[in-house]
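Visitor: sharing a model prediction with you, sequence too.
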Amino acid sequence: MPKPFKIPQSVLVVIYTPAWDVLLIRRTEADPSAPAFWQSVTGSKDTLDEPWEQTAAREVLEETGLDCTPGSALAPHLHDWGLENIYNIYPRWRHRYARGVTHNLERVFGVQVPDGSVVTLNPREHTDYQWLPYDAAADACFSPSNAEAILQLPHYAKQRLGTAA
């Protein structure tokens, strides 16, 4: 049975510590001869009616082993930033989508985790990880929308604390 097409609606989850160090993960699909393909957690909805927050929590757990699903200790720290990006799907990945689909809608979330949180990568998806100060993490990202989301971290982290950015 053929694999179903991806839904062109995805999440981007910026995982960060109280010191605003950001987790970046390296995709397995990256071209070994190209610069490192570092990114935050990303992933598509499993169904059109899957809530954004459920997609975000599922992808964080699948890709990093960090659990922010409902009822977990990290669940209260997962926040929808209310940001959406529409971007052109790179031609090399369009075969994953239905014919004629060229753009994806991406919803941005953030989740604060304690310093020293243990990351367990899914080896089918990622080969390495690193924690970087948020500005360095933005510089290391392959995706412009990912870099921009990371640069928004101070605003959204301060907003969660009830202070103006």
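Guide: Ah, there it is.
Visitor: every contact and neighbour count from this point should use C-alpha atoms.
Guide: Fine.
Visitor: contact partners for Tyr87?
Guide: Taking C-alpha atoms under 8 Å, 6 or more residues apart in numbering, we find Tyr87 in contact with 103-106.
Visitor: what number of residues lie near Arg27?
Guide: Using other C-alpha atoms under 10 Å, Arg27 has 20 neighbouring residues.
Visitor: name the nearest residue to it, sequence neighbours excluded.
Guide: His126 (4.4 Å; C-alpha to C-alpha, 6 or more residues apart in numbering).
Visitor: on that earlier part again, quick one: which of the contacts of Tyr87 sit in helices?
Guide: Residues of the contacts of Tyr87 located in helices (DSSP state H): none.
Visitor: most surrounded residue in those residues?
Guide: Of the contacts of Tyr87, with other C-alpha under 10 Å as the count, Glu106 tops at 22 neighbours.
Visitor: please report how far that residue lies from Ser117.
Guide: The gap separating Glu106 from Ser117 is 26 Å, by C-alpha to C-alpha, to the nearest Å.
Visitor: just to revisit the earlier point, Arg26 is in contact with the residue nearest to Arg27, correct?
Guide: Yes - the pair His126 and Arg26 passes the contact test of C-alpha atoms under 8 Å, sitting 5.3 Å apart.
Visitor: ok, second structure coming up, stack it against the first:
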Amino acid sequence: MGNKQPVSVLVVIHSRDGQVLLLERADKPGYWQSVTGSREGSEDLLETARREVMEETGLDASRFELSDWRQVNRYEIYPHWRHRYPEGVTHNDEHVFGLQLPQPCEVELAPREHLGYCWLPWAQAAEKVFSPSNAEALRLLPQKLGLALG
């Protein structure tokens, strides 16, 4: 069994006009998602979000607007990933953040974690992600940006 903490962040990286960055998982080709990752040690969740963004995209989150959406999703950990957590851990608390960039940009992927990336309009991105909590967060983006739905 692993030692991963069952506390994580989901960081929706987006542009002002509602384009969203998605990453394709290396360990599950075809599974698309926003930046995610577990807290390490005693770091606060904002530090976790900054670290995960840097590790997975090469972007320095301190150069952009990173906000805590004050949303926590509690979900059952997929059985094929439970070996990463201590024995008996079955659920994770995922804290949602948004990182607003002026416009879509190139990113530098961590090759052991991701195979590719794409920028999509928020509604298309919500349809493409495999995780229901990720889709739900993406559907909040128009409200966060003050955009009309559509």
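Guide: Great, that's in hand. Note that the structure is a prediction, hence the values are computed from the model and not measured.
Visitor: any idea what the TM-score comes out to?
Guide: After superposition, the two chains reach a TM-score (TM-score structural alignment, normalised by the length of structure 2) of 0.94; 147 aligned residues with a C-alpha RMSD of 1.5 Å.
Visitor: the longest helix belonging to structure 1 vs structure 2, average offset?
Guide: Across structure 1, the longest stretch assigned as helix under DSSP H is helix 52-64. Once fitted to structure 2, helix 52-64 of structure 1 is off its aligned match by 0.4 Å on average (mean C-alpha distance after the TM-score superposition for structure 1).
Visitor: buried stuff in whichever helix or strand comes after that helix?
Guide: Using DSSP states H and E, the helix or strand that follows helix 52-64 of structure 1 in sequence is strand 78-88. Going by neighbour count (16 or more other C-alpha atoms under 10 Å), the buried part of strand 78-88 of structure 1 is 78-81, 84.
Visitor: which one of the residues you listed is nearest Leu61 of structure 1?
Guide: Comparing those against Leu61 of structure 1 with C-alpha to C-alpha places Leu78 closest, at 12.1 Å.
Visitor: the closest one reaches Val113, doesn't it?
Guide: No - at 9.2 Å, Leu78 of structure 1 and Val113 do not qualify as touching, with contact defined as C-alpha under 8 Å.
Visitor: where exactly do the strands run in structure 1?
Guide: Assigned by DSSP state E, the strands in structure 1 fall at 9-16, 21-27, 38-39, 41-44, 78-88, 103-112, 126-133.
Visitor: reformat the ones you listed as JSON lines; add distance to Thr69 of structure 1.
Guide: Below are the strands of structure 1 laid out as JSON lines (distance: least, C-alpha to C-alpha, whole Å):
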{"stretch": "strand 9-16", "distance to Thr69 of structure 1": "13"}
{"stretch": "strand 21-27", "distance to Thr69 of structure 1": "18"}
{"stretch": "strand 38-39", "distance to Thr69 of structure 1": "21"}
{"stretch": "strand 41-44", "distance to Thr69 of structure 1": "15"}
{"stretch": "strand 78-88", "distance to Thr69 of structure 1": "9"}
{"stretch": "strand 103-112", "distance to Thr69 of structure 1": "11"}
{"stretch": "strand 126-133", "distance to Thr69 of structure 1": "21"}
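Visitor: nearest to Leu61 of structure 1 among those would be which one?
Guide: strand 41-44 (9.6 Å).
Visitor: give me the stretch of structure 2 that that closest one matches.
Guide: The alignment of strand 41-44 of structure 1 onto structure 2 (TM-score structural alignment) covers residues 35-38.
Visitor: quick one: average offset of that stretch versus structure 1, please.
Guide: Counting by mean C-alpha distance after the TM-score superposition for structure 1, stretch 35-38 of structure 2 comes out at 0.1 Å.
Visitor: center of structure 1 - which residue?
Guide: For structure 1, the residue nearest the mean C-alpha position is Val41 (2.6 Å; C-alpha atoms, centre = their mean).
Visitor: hang on, isn't that one packed against Ser10?
Guide: No - in this structure, Val41 of structure 1 is not within contact of Ser10 by C-alpha under 8 Å, at 10.4 Å.
Visitor: hmm, back to that, just the residues contacting the longest helix of structure 1, thanks.
Guide: Contacts of helix 52-64 of structure 1 (C-alpha under 8 Å, 6+ apart): 10-13, 41-46, 66-69, 78, 80, 107, 109, 119-122, 125-126.
Visitor: which of these are buried? Put it as a ChimeraX command.
Guide: Only the buried entries of these go into this ChimeraX selection, using 16+ other C-alpha under 10 Å:
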select :10,11,12,13,41,42,43,44,45,46,66,67,68,69,78,80,107,109,121,126
